[in-house]
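>>> When you get a sec, could you give me coordinates for this:
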Amino acid sequence: MDDVSSDKHPDRGGTRRILLAGPRSFCAGVERAIEIVERALQAHGAPVYVRKQIVHNISVVEDLAARGAVFVEELDEVPDGATVVFSAHGVSPAVREEAARRGLDVLDGTCPLVSKVHAKARRFADRGDTVVFVGHAGHEEVEGTLGEAPESMVLVETAEDVRRLTPEDAERVSYLTQTTLAVDETTEVLGALRERFPLLHEPPSEDICYATTNRQLALDAVVAESDLVLVVGSANSSNSVRLVELSQRQGTPAKLIDRAAEIRTEWLEGVRTVGLTAGASAPPALVDEVVAALGELGPVEVEERRITDETMHFELPSALRGTAGSRTSGGQS
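As a prediction, this is how the structure comes out:
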């Protein structure tokens, strides 16, 4: 850790500085998915079933469960004819077919940006490409996307994975990426793909979503001045974990926390400047709680570094657009 008496961390008479990275917390896709569950509960009453976690945040899941949402791993846990919401991470066509066969009332919470990747996967596979998908094995978004064209797609996580690829036709290879990857790490994998396959077909637009990119760039704006970075988010949140890794790669210790109560005082020993951000699935109110908790440990000075304002908004499914609803899982930060 840097010497806190250095020029980078001027003396403030014992006041700890909190640098808030902005944007942070909920993105448009997460807000849409949560609102779908909330409005479904209002329209249909409890229970409303949700396949997997609606978004990867334990606080959101606990809040919705307390209001009547029932989270299940697979559709065989959902009674015939019941209302079920698909999570923001998307599902494979096989899951959709099972839901239709069972007569389930489906509300699709899939983020529209994930749906765009699914459409590209189908299009690339239909033209005869081997589609290389850059992502993390086991993540629900990855499983759903690979299910769009399982016979034509192959998953890679690293540049070494790329070097082991043996496509049927090296001149017919295209790629797509998971929406929540680290931009800098993905660059290395894509570089390996371009080197290995000079005729690589690239997607017409970037797949890593605007919110993931913005949160990484916002963290870049505070990490160099921070002695410690706190990332509010759950361990299964890909974009939250990437923020921790980004800070660590730049030499600043970072901790992933679900709640303010998880902060350990020993982490703060000698720390004069705390960088604070939150993954795209973490409620803004949780960031406020972290600021308050740090303030209880001594005087703090809060400064926000906002690199851009996000104005993206996604429409709800047509079946819910006429229902009353309000955003209640969060607050502002």
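
>>> Going by C-alpha atoms from here, please, whenever you check contacts or count neighbours.
Will do.

>>> which residues of the protein fall in helices?
In the chain, the segments counted as helices under DSSP state H are 28-44, 58-66, 93-102, 112-126, 140-146, 159-163, 183-196, 210-223, 238-249, 284-296.

>>> got the buried residues for the second one?
Of the residues in helix 58-66, 58-61, 64-65 count as buried by neighbour count, 16 or more other CA atoms under 10 Å.

>>> from the middle of its chain, how far away would it be?
The chain centroid and the centroid of helix 58-66 are separated by 17 Å, computed with CA atoms, centre = their mean, to the nearest Å.

>>> packing partners for that helix?
Packed against helix 58-66, as judged by 3 or more CA pairs under 8 Å, 6 or more residues apart in numbering; DSSP states H and E, are no other helices or strands.

>>> got the angle between it and helix 28-44?
10 degrees (axes from the mean of the first three to the mean of the last three CA atoms, to 10 degrees).

>>> For the comparison step, fold the sequence that follows:
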Amino acid sequence: MTEQIQSKRPLKLLLAAPRGFCAGVDRAIKIVELALEQHGAPVYVRHEIVHNKFVVDSLKAKGAVFVDELDQIPDGGHVVFSAHGVPKSVPANAEERGLAYLDATCPLVSKVHRQAERQVEAGRHIIFIGHAGHPEVIGTFGQVPAGSMSLVETVDDVATLTIDDAGNLSFLTQTTLSVDDTAEIVEALQRRFPTIVGPKGEDICYATSNRQNAVKAIASECDLVIVIGAPNSSNSVRLVEVAVRAGAKAHLVQRADDISMNWFDGVDTLGLTAGASAPELLVREIIDSLSRHFDLDEQQVTTAEESIIFKLPRELSDSGV
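Model (predicted):
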């Protein structure tokens, strides 16, 4: 007797776009790859070049060695600084050691660094909106003298701020925050400190804003949203929060193996996106995995087109590599 083939249950899949790699992540990965081509292995990378295990493991396989601090790098070594930015003391230390370094800091993070310097030069104390301990926050604080910047993470933090010169303040933000949460914190700052000076443009980067808007566009139609990204990836974690706020259940996963079929009970429409440091290859991996269990109706929902490309460091672009 021929065994009857069980038909797969239909599942509508809404793919958020934009998703995945941003220009800053693309640039950072390319810097490591070109440094390996130019200098050969090993090339050392201080901290994760971007917050994604798949990307880090892929670069390790090509000869990148990831370290926590410069003292783990032998004399004469080549080092790349991560996309999140580093305190000024790090390149200064590299120069003292005679280490050849490439800075893969995202240009949009570097822009915030320069803004911080200008505000301090203008004699203003900076209120920085960000997440304590995040590499980008550590790097930005390291651009200015100690004591010239205070961190707030929530609206409640604004109320407890102790400021000596409340009439001479400015604020800046981490580039990978929730757009909505940050707007609430900025409003609280402006209520408490009416003369506080903000940046001329938005500090939250275009890619973070675009990915959050794309999730907002699909989440209300979804029973479940899956976000591909690392737990230590700020922009990926924010995408989960955005989906939940829009009324969907949401899970953060790194690979297809992290997905539980139990999540799909009662799920007719699934949303799928990826944080700015997650490659499209992982999106396809998850779609391929789901297609083994469901009859997928895949639809892409595009809310913005991205065409930004950041230049490589002069040391690489001039080398002919």
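
>>> thinking again about what came up before, out of the buried residues of helix 58-66 of structure 1, which is nearest to Arg163 of structure 1?
Ile58 (37.1 Å; CA to CA).

>>> and the gap between the counterpart of Arg191 of structure 2 in structure 1 and Thr265 of structure 1?
Mapped onto structure 1 by TM-score structural alignment, Arg191 of structure 2 lines up with Glu195. To Thr265 of structure 1, Glu195 of structure 1 is 47 Å away according to CA to CA, to the nearest Å.

>>> okay, the two: which has more neighbours?
Between Glu195 of structure 1 and Thr265, Glu195 has the larger neighbour count (other CA atoms under 10 Å), namely 13 against 9.

>>> what's the distance between the counterpart of Glu136 of structure 2 in structure 1 and Ala65 of structure 1?
With TM-score structural alignment as the criterion, Glu136 of structure 2 lines up with Glu141 in structure 1. Using CA to CA, Glu141 of structure 1 is found at 22 Å from Ala65 of structure 1.

>>> Same question for Arg51 of structure 1.
Taking CA to CA as the measure, Arg51 of structure 1 and Ala65 of structure 1 are separated by 13 Å.

>>> any common contacting residues for these two?
Residues touching both Arg51 of structure 1 and Ala65 (CA atoms under 8 Å, 6 or more residues apart in numbering): Phe71.

>>> With adjacent residues omitted, what lies nearest to Ala43 of structure 1?
In space, not counting the residues next to it along the chain, Ala43 of structure 1 is nearest to Thr323; the distance is 7.0 Å by CA to CA, 6 or more residues apart in numbering.

>>> State the number of residues packed around the one you found.
What Thr323 of structure 1 shows, counting by other CA under 10 Å, is a neighbour count of 11.

>>> isn't it right up against Arg39?
Yes. Using CA atoms under 8 Å, Thr323 of structure 1 makes contact with Arg39 at a distance of 6.8 Å.

>>> The stretch 201-333 of structure 1: strands as residue ranges?
228-232, 254-257, 273-278, 300-306 (DSSP state E, counting those that start in this stretch).

>>> Using TSV, lay out those together with distance to Ser238 of structure 1 and mean neighbour count.
Below are these laid out as TSV (distance: least, CA to CA, whole Å; neighbours: other CA atoms under 10 Å):
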stretch	distance to Ser238 of structure 1	mean neighbour count
strand 228-232	12	27
strand 254-257	12	21
strand 273-278	12	27
strand 300-306	22	15
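
>>> Reformat the ones you listed as JSON lines; add distance to Gly128 of structure 1.
Below are the strands of the stretch 201-333 of structure 1 laid out as JSON lines (distance: least, CA to CA, whole Å):
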{"stretch": "strand 228-232", "distance to Gly128 of structure 1": "42"}
{"stretch": "strand 254-257", "distance to Gly128 of structure 1": "42"}
{"stretch": "strand 273-278", "distance to Gly128 of structure 1": "40"}
{"stretch": "strand 300-306", "distance to Gly128 of structure 1": "44"}
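
>>> So for Val222 of structure 1, which of those strands sits nearest?
The nearest among the strands of the stretch 201-333 of structure 1, by CA to CA, is strand 273-278 at 6.0 Å.

>>> and the closest one, how far from the chain's centre?
18 Å.

>>> How about stretch 68-77 of structure 2?
In terms of CA atoms, centre = their mean, the centre of stretch 68-77 of structure 2 is found 25 Å from the chain centre.

>>> tell me, it lands on which residues of structure 1?
Using TM-score structural alignment, the residues of structure 1 aligned to stretch 68-77 of structure 2 are 73-82.

>>> re the thing from before, the helices of structure 1: which one's closest to Glu304 of structure 1?
Of all those, helix 210-223 comes closest under CA to CA, at 9.1 Å.

>>> what stretch of structure 2 lies opposite the closest one in the alignment?
Taken onto structure 2 by TM-score structural alignment, helix 210-223 of structure 1 occupies residues 206-219 there.

>>> tell me the centre residue of structure 1?
Asn239 (4.1 Å; CA atoms, centre = their mean).

>>> any idea what that residue aligns with in structure 2?
By TM-score structural alignment, Asn239 of structure 1 lines up with Asn235.

>>> show me what contacts that match?
176-178, 208, 275-276.

>>> mind running it again at 10 Å?
By CA atoms under 10 Å, 6 or more residues apart in numbering, Asn235 of structure 2 lies in contact with 51, 175-178, 207-209, 211-212, 229, 241, 274-277.

>>> Buried only: go through the residues you listed for me.
51, 175-178, 207-209, 211-212, 229, 241, 274-277.

>>> Which of the residues you listed sits closest to Asp297 of structure 2?
The nearest member of the buried ones among the contacts of Asn235 of structure 2 to Asp297 of structure 2, counting by CA to CA, is Ala274 at 18.8 Å.

>>> Next, find the distance separating the closest one from Leu15 of structure 2.
Note on Ala274 of structure 2: its distance to Leu15 of structure 2, by CA to CA, is 9 Å.

>>> before we move on, what about Arg118 of structure 2?
With CA to CA as the criterion, Arg118 of structure 2 and Leu15 of structure 2 are 41 Å apart.

>>> If you count surrounding residues, which of those two has more?
Neighbour totals were compared for Arg118 of structure 2 and Leu15, and Leu15 leads with 24 against 13 (other CA under 10 Å).
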